[in-house]
Every structure is written in structure tokens, then in C-alpha cells.
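[1] what's the 3D shape of this:
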Amino acid sequence: MARGKQIYEGKAKILYEGPEPGTLIQFFKDDATAFNAQKKAVLEGKGVLNNRISEFVMLGLERIGIPTHFIKRINMREQLIRHVEIVPLEVVVRNVAAGSICKRLGLKEGDPLPRSVVEFYYKDDKLGDPMISEDHITAWGWASPQEIDDMMAYALRVNDYLSGLFAAAHIRLIDFKLEFGRQYENDMVRLILADEISPDGCRLWDLDTGEVMDKDRFRKDLGDVVEGYREVARRLGVLRNDDEGTGDKSGPKLVRNNGEAPS
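    Alright, predicted model coming up:
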């Protein structure tokens, strides 16, 4: 599938014009960044795994009625997606104390929260993506009150789905980040899930050992970052154990499922 000119490059993905109006091609890079890009590396195969894991999750969310920008996976590193106007917010859902909430509230990492908590952050790397309130969002017009309600409702539904999905794979969902976009159709506009859902934006721990299986392996210099992502893919059924023979330097081999499927 031919892609058009590049229109955006972020820390982990590149967006190109798509083959049809209202579409884009999303390319997953191997680049890894942390601490607002102060720490950088290239991790061979990470983009391939994130592409496939995100496809698997997005298809599952579509099946339960959550609209997403995902249309189809094109190849090992690219997806065809709907063109949306990104809402400049990160929506974080937390189930277990980890990361910045521990420092803010004096919590012990690994302690379950009283209930799932939804937080909003303003997307601005120069400001360090600051945490904001609903009043900030409406005062500056980043989203309407109805859009805030919709994002929170979608976030909690996604949390329910992901918690069950990962628990079945013997993985504990600690927290995760979502982004949303506005899709315009004639005079109508609707809010849909955008970006990606992968170990780049989720904290995932082994259910028994607590072993980290996500981007914190990179943040905390734990090593074997891609292997952590690969294990997530294996457990979800995205990557077959028998595909991982020694001496194959072409990267992860992924299972075609024919449509089945934060700071």
C-alpha cells in the first residue's frame, strides 16, 4: 500500500498521508525514549511488537463497541488508521500504585488503589506533560464537559477489558495511557480512541513474580526490554514460541489472527 508524504513524527511513530481521504498510515519505530526524551535508545524489533500488540487490542476493543482509529494492519510496522484531530490530553487509568502517583501521594509501589483512578495530563513535552484537572480542560477549551465524560467512560471500559485480557495471560495491569481524537463526518463529530495500546504505554507485571514486562525495563535499566514486550505478545497469543528459532535475525515472527483477537 503506497503511503503519501510524512505529516508528523513523534517519539515512537511516524504518520504519513493515507491512500484515501480521511486515512493515515502509522509507522511504528524502534526508538525508545524516557524522561521527556532525555534518555533515548533504538531497540530492534520493538516497533514490530508494538504494532502487532496494539492491533490485537484495538480489534478486541472494537468488538465490545469502543470506536478506535484502527482500520487494519498493513505490514509488520504499519497500520492504516482514520485521520482524527487529536485531543491534547493523555488519559491515565491507574489500578495499582506505581510511577508518579507514589511520589505525589506517598504510596508504596505495588499497593492496590482503593478503586481505579482516572487522571488527565496536558500533552506538552516542553512542560513535562503536567497533570491537570477537569476545570483546566474546560477553561482552556481542550475538551468539552461531554467529551470529558465520554473519555472517562471509555477509559474505564477499556480498563475492564484490558484487566481481563491481561489477567487471562497471567499479567497484572498496573496502569496505562490512552489518547483520543475527534473524527469529523459531514456535520457530525465523534470521539474515538487513537494512538496505540502497547507495553510502551502500559505498566504490565507478571501476576506471580511481579516481573516488569513493559517500558519500565528501559526507564529503570533492567535490560531485556524487547524480550519483555515479546513475552507479552507470546502470552496474548500474538507470537508463537515455535517461531523463535536461533539464528533468525529478521526480528519477531508474528501470528496472523484474521481479525481475532503513563508517567
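[2] CA only for contacts and neighbour counts going forward, please
    OK.
[3] now the residue nearest in space to the middle of the chain: closest residue in space, sequence neighbours ignored.
    By Cα atoms, centre = their mean, the chain has its centre lying nearest to Ile197, at 2.5 Å. In space, not counting the residues next to it along the chain, Ile197 is nearest to Ser54; the distance is 4.9 Å by Cα to Cα, 6 or more residues apart in numbering.
[4] wasn't the one you found part of a helix?
    Yes. Counting by DSSP: H, G, I helix; E, B strand; the rest coil, Ser54 falls inside a helix.
[5] near it, how many other residues are there?
    Applying other Cα atoms under 10 Å, we find 19 residues neighbouring Ser54.
[6] which residue sits closest to Trp205, ignoring its sequence neighbours?
    Nearest residue to Trp205, sequence neighbours excluded (Cα to Cα, 6+ apart): Val212, at 4.7 Å.
[7] give the contact list for Gly45.
    Applying Cα atoms under 8 Å, 6 or more residues apart in numbering, one finds that Gly45 lies in contact with Asp30, Val226, Gly251, Pro252.
[8] which of these tops the neighbour count?
    When neighbours are counted by other Cα under 10 Å, Val226 leads the contacts of Gly45 with 23 neighbours.
[9] just give the nearest non-adjacent residue to it, would you?
    Distances taken as Cα to Cα, 6+ apart put Lys46 closest to Val226, at 5.8 Å, once the chain neighbours are dropped.
[10] cool, and Gln79?
    Among residues not flanking Gln79 along the chain, Arg73 sits closest, at 4.2 Å (Cα to Cα, 6+ apart).
[11] Val232 in helix, strand or coil?
    Assigned state for Val232: helix (three-state reduction, three-state DSSP).
[12] can you point out the buried residues in stretch 210-224?
    By neighbour count with 16 or more other Cα atoms under 10 Å, stretch 210-224 contains the buried residues Val212, Met213, Asp214, Lys215, Asp216, Arg217, Phe218, Arg219.
[13] contacts for that stretch next, please.
    Outside of stretch 210-224, the residues within contact range by Cα under 8 Å, 6+ apart are 32, 34-35, 199-206, 225, 228-229, 231-232.
[14] return the member of the residues you listed nearest to Met188.
    Here the nearest of the contacts of stretch 210-224 to Met188, counting by Cα to Cα, is Gly201; it sits at 29.9 Å.
[15] and this one, so I can compare the two:
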Amino acid sequence: MRRRRIYEGKAKVLFEGPEPGTLVQYFKDDATAFNAQKKGVITGKGVLNNRISEYLMLKLEEVGVPTHFVRRLNMREQLIREVEIIPIEVVVRNVAAGSLAQRFKLEEGTRLPRSIVEYYLKNDELGDPLVTEEHITAFGWAATQDIDDMLQLALRVNDFLSGLFLGVGLKLVDFKVEFGRLWEDEQMRIVLADEISPDSCRIWDVQTNEKLDKDRFRRDLGNVEQAYQEVARRLGVLPEAGPMDLKGPKAMQ
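    Below is the predicted model of the structure:
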């Protein structure tokens, strides 16, 4: 049975779900950087990100962070609740890296005085610009209460994941999360949506500061697949069949 495609993004495809109010989220191996100016394929990324995101979403649910995640369906797909995505990316930064380091001429790797939260408008055409709460409320992208809820949830995600990663020798440098409005019986609540994976986080080895995330792709550092596998391995979610499993169906000779 062909499922109806609802939306295709840079790294995932959303299909109509098996029951009302659900979607199937499919993880692709496609990789993009610099607002899709750089494109490539990271073999097995979709399988690894599906596993990593499942694991982290379930852990966050355990500590009371509401998410859109329902369950993993197979190697590359998970069942999620349909939410109204708020067009704001919430970025939490613990260590200077990426655009923040460039903007303020900070040495990459400098520990920030405290975690910094930034908001970016989800708009590829505009290059996902940095926005303030004033912009968000003035243009109606989210209400003040929505922003408060997103901020509190993002900080809880940061606290929990920082500790979780540290326990397996990883440093959570920064990450991007998205939120959606979930409607249940006329009640609306803000829940964590999208994914949490090395695509959306900067993750470094605590001892060596080796980058184990999409920066390896952005900066042509090589060993991209191995970095994603290492994060999955440390979290204990590397698929049992190992890396050979990740290559997808082979063409018959």
C-alpha cells in the first residue's frame, strides 16, 4: 500500500500515519549543510539517527519532557504524533562553536559563562535568521506563553542530555530542537518534535574534543559515518548487525 507523503525535508520524509493524528517519520541518508548549499550522503545515517533519536526521546519522556515520539517501526522509520510545528528553531549553546564562535570571535571550545539560548526562524530562503522574542511575538510565529514553554523545555533537555552524554564520555557543545503544538481534547500543549541526533547536536569526545557530529561533514573532516556510529555505540544503540546493516538494499548483480 502506497502511503501519502505529507512533507519531505533535508534529512527526513513524513508520511501519513496508520491512524488519525499520527505520522510516519522516515530518516534519510542525505546530508546537507550551509542551508543546503553543500549536499552529500552519509551511508547509514538514517538508521543511526532513527535509533539515537528514539533512545533520547524515550529517555526525555522518562524525566517528564513531552515529545511527539510514539515508537520506532523499523530500521529507518518511527511513528510520531502529528503536531503543528512552531517555525522557530531553539538553539542551546554550552560551549563556543560554529556561528557563535565566528560572530563574537571566540576560540572554538571556550566554555560559555552560562548556557545561551537563541531563536532562529525556520526559513531556508532567508538562511534561518537569528530572531528575538520581539520578532516571534510581533509576527505571530508563537505567543509569549509558547516561548516560555519552549525555553523551559529546551533548558530541561540541555540539563538532562548534558549529564547523559557526560556519562558516556561525550560533551554536549550545543544543539537545536524544534517544538510543536499537540492538540488533545481541545487542550493544547507544547511538545518536543523533530529529532535529536548528531545531525542536530554538536557532540565532542570529552578527552580529545574529537567532533562526533555533522561538523565532520560540514568541514570535510572525514570519517563521518564512523563518528555517528561511535555516538550510537556509546549510547548502546548501535544496530546489532553492525555497520554492514546500514548500507541499505544492494542492487542485484
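[16] what TM-score comes out when they're superposed?
    Here the TM-score of the superposed chains, computed with TM-score structural alignment, normalised by the length of structure 2 as the reference length, equals 0.95; 248 aligned residues with a Cα RMSD of 1.5 Å.
[17] about what we covered before: in structure 2, which of the contacts of Gly45 of structure 1 still touch?
    Mapped onto structure 2 and checked by both residues aligned by TM-score structural alignment, their matches' Cα atoms under 8 Å, these keep the contacts Asp30, Val226, Gly251, Pro252.
[18] in strands, which of these fall?
    Using DSSP state E, the subset of the kept ones among the contacts of Gly45 of structure 1 located in strands is empty.
[19] can you give me the buried ones in the helix or strand that contains Val189 of structure 1?
    When elements are assigned from DSSP states H and E, Val189 of structure 1 belongs to strand 188-194. Within strand 188-194 of structure 1, the residues that count as buried by 16+ other Cα under 10 Å are Leu191, Ile192, Leu193, Ala194.
[20] that strand vs structure 2, mean deviation?
    In the superposition against structure 2, strand 188-194 of structure 1 averages 0.6 Å from its aligned positions (mean Cα distance after the TM-score superposition for structure 1).
[21] give the next helix or strand downstream of that strand.
    Proceeding C-terminally, strand 188-194 of structure 1 gives way to strand 202-206 as the next helix or strand, assigned by DSSP H and E.
[22] mean per-residue distance, the helix or strand following that following strand to structure 2?
    In the C-terminal direction, the helix or strand that comes right after strand 202-206 of structure 1 (DSSP H and E) is helix 216-219. On superposition with structure 2, the average gap between helix 216-219 of structure 1 and its aligned counterparts reaches 0.2 Å (mean Cα distance after the TM-score superposition for structure 1).
[23] thinking again about what came up before, ok, the residue nearest to Val226 of structure 1 - how many residues close by?
    Taking other Cα under 10 Å as the criterion, the count of residues near Lys46 of structure 1 is 26.
[24] what about the strands in the stretch 101-250 of structure 2?
    With strands called from DSSP state E, counting those that start in this stretch, the stretch 101-250 of structure 2 shows them at 111-121, 130-131, 170-184, 187-193, 201-205.
[25] pull the distance from the strand holding Val189 of structure 1 to the chain's centre.
    What separates the centre of strand 188-194 of structure 1 from the centre of its chain is 17 Å, taken as Cα atoms, centre = their mean, to the nearest Å.
[26] what range does it cover in structure 2?
    Taking TM-score structural alignment as the measure, structure 2 aligns residues 187-193 with strand 188-194 of structure 1.
[27] who touches Thr132 of structure 2 in this structure?
    Glu118, Tyr119.
[28] got it, and Ala11 of structure 2?
    Contacts for Ala11 of structure 2 (Cα under 8 Å, 6+ apart) come out as Phe27, Lys28, Asp29, Asp30, Ala31, Thr32, Gly46.
[29] surely the second one touches Gly9?
    No. Taking contacts as Cα atoms under 8 Å, Lys28 of structure 2 lies outside contact range of Gly9: 9.4 Å.
[30] of those two, which one has the most company?
    Each of Lys28 of structure 2 and Gly9 had its neighbours counted (other Cα under 10 Å), and the higher figure belongs to Lys28 (23 against 10).
[31] give me every residue that touches that one.
    Neighbouring residues of Lys28 of structure 2 by Cα under 8 Å, 6+ apart: Ala11, Lys12, Val13, Lys45, Gly46, Arg76.
[32] burial count for Pro20 of structure 2?
    If you count neighbours by other Cα under 10 Å, Pro20 of structure 2 ends up with 9.
[33] check which residues of stretch 20-32 of structure 2 are buried.
    Using 16+ other Cα under 10 Å, the residues of stretch 20-32 of structure 2 that count as buried are Thr22, Leu23, Val24, Gln25, Tyr26, Phe27, Lys28, Asp29, Asp30, Ala31, Thr32.
[34] need the max-distance pair from those.
    Checking the buried residues of stretch 20-32 of structure 2 against each other with Cα to Cα, the farthest-apart pair comes out as Thr22 and Thr32, at 26.7 Å.
[35] Asn51 of structure 1 belongs to a helix?
    Yes. Counting by three-state DSSP, Asn51 of structure 1 is located in a helix.
[36] hmm, back to that, of all the strands of the stretch 101-250 of structure 2, which one is nearest Arg2 of structure 2?
    strand 187-193 (24.8 Å).
[37] so which elements touch the closest one?
    Counting contacts by 3 or more Cα pairs under 8 Å, 6 or more residues apart in numbering; DSSP states H and E, the secondary-structure elements packed against strand 187-193 of structure 2 are helix 144-166, strand 170-184.
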